[in-house]
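**Q** Sequence and predicted structure are below.
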Amino acid sequence: MTYVPFDLTATELLGILGFCTYVSNYTMLTLRVISADCLPYFFINLFAAGLVLIGLSGSFNLASALIQGFWIVISLVGIAVRLRRRRGFRDANRAVLPLRSAA
């Protein structure tokens, strides 16, 4: 018989993975590996919040679920703002470029 020090369920493991993802993302932000203004930062936070929320399904805690819900919403808003800004920047550059003359 194999000794298992922790008897973790799949949902608990996903929650722990979410925690590790949060910590890694914050560490990268602190060490300036990534910027808080880049899309990957928000996608990683979204992923982490989703994993922690799944982890909470095994042992529900309303306060933690509300925090994860907030992180999901604010990450989606951050992604949308950056995508809209990126699209607006691309459109603005197109308008500024001079047209070639046919001569």
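**A** All right, it came through fine.
**Q** all contacts plus neighbour counts: C-alpha atoms, from now on.
**A** Will do.
**Q** Tell me the buried residues in the longest helix along the chain?
**A** What stands out as the longest helix in the chain, according to DSSP state H, is helix 62-96. By neighbour count with 16 or more other CA atoms under 10 Å, helix 62-96 contains the buried residues 65, 68-69, 71-72, 75-76, 78-79, 82.
**Q** so who does R85 touch?
**A** R85 sits next to no residue when contact means CA atoms under 8 Å, 6 or more residues apart in numbering.
**Q** take the one below as the second:
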Amino acid sequence: MTYVFDTLDPAVFDAVGIGGFGLYVLNYTLLTFRKLQAEHILYFVLNGMAAAMLLIGLSTAFNLASALIQIFWICISCLAVILRLRSKKTNMQLVGLR
């Protein structure tokens, strides 16, 4: 598996990291202009994807502090999605919509 990553041009990792930056900016812009609400699952999905992409981008120019914050964002985003999906399932069961 590492062989595949070793054969890729480092510019690919940079491009993925820049894509992650773009997702962060897009997510924040959508939130700012009220096109997306912070309670919505999509907000956390985009945040988690952005963090994962930036973490991939860090693999060629590693920075521990940046990697730790991206890992935190991935974990908290996953937790938020799980909590919202559970809440949605519970609400549907309460109304009898299973």
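**A** Structure's in. What do you need? Keep in mind that what you see is a predicted model, and the values were worked out from it rather than measured.
**Q** Provide the TM-score value for the superposition.
**A** Here the TM-score for the pair of chains, by TM-score structural alignment, normalised by the length of structure 2, is 0.87; 88 aligned residues with a CA RMSD of 1.2 Å.
**Q** How far does the longest helix of structure 1 sit from its chain's centre?
**A** Chain-centre distance of helix 62-96 of structure 1: 10 Å, with CA atoms, centre = their mean, to the nearest Å.
**Q** Equivalent analysis for stretch 48-56 of structure 1, please.
**A** Centroid separation between stretch 48-56 of structure 1 and its chain, computed with CA atoms, centre = their mean, is 12 Å.
**Q** List the contacts of it.
**A** Outside stretch 48-56 of structure 1, the residues that reach it (CA under 8 Å, 6+ apart) are 11-19, 21-22, 64-65, 68-69, 71-72.
**Q** before we move on, what about stretch 33-43 of structure 1?
**A** Outside stretch 33-43 of structure 1, the residues touching it (CA under 8 Å, 6+ apart) are 25, 28-29, 75-76, 78-79, 82.
**Q** rerun at 7 Å
**A** Identification of contacts with stretch 33-43 of structure 1 by CA atoms under 7 Å, 6 or more residues apart in numbering yields 25, 28-29, 75, 78-79, 82.
**Q** Skipping adjacent residues, who's closest to the spatially most central residue of structure 2 in space?
**A** Of all residues in structure 2, the one closest to the mean position by CA atoms, centre = their mean is G48, 1.3 Å from it. Once flanking residues are discounted, G48 of structure 2 sits nearest to I74: 4.7 Å by CA to CA, 6 or more residues apart in numbering.
**Q** I'm done for today, thanks for sticking with me.
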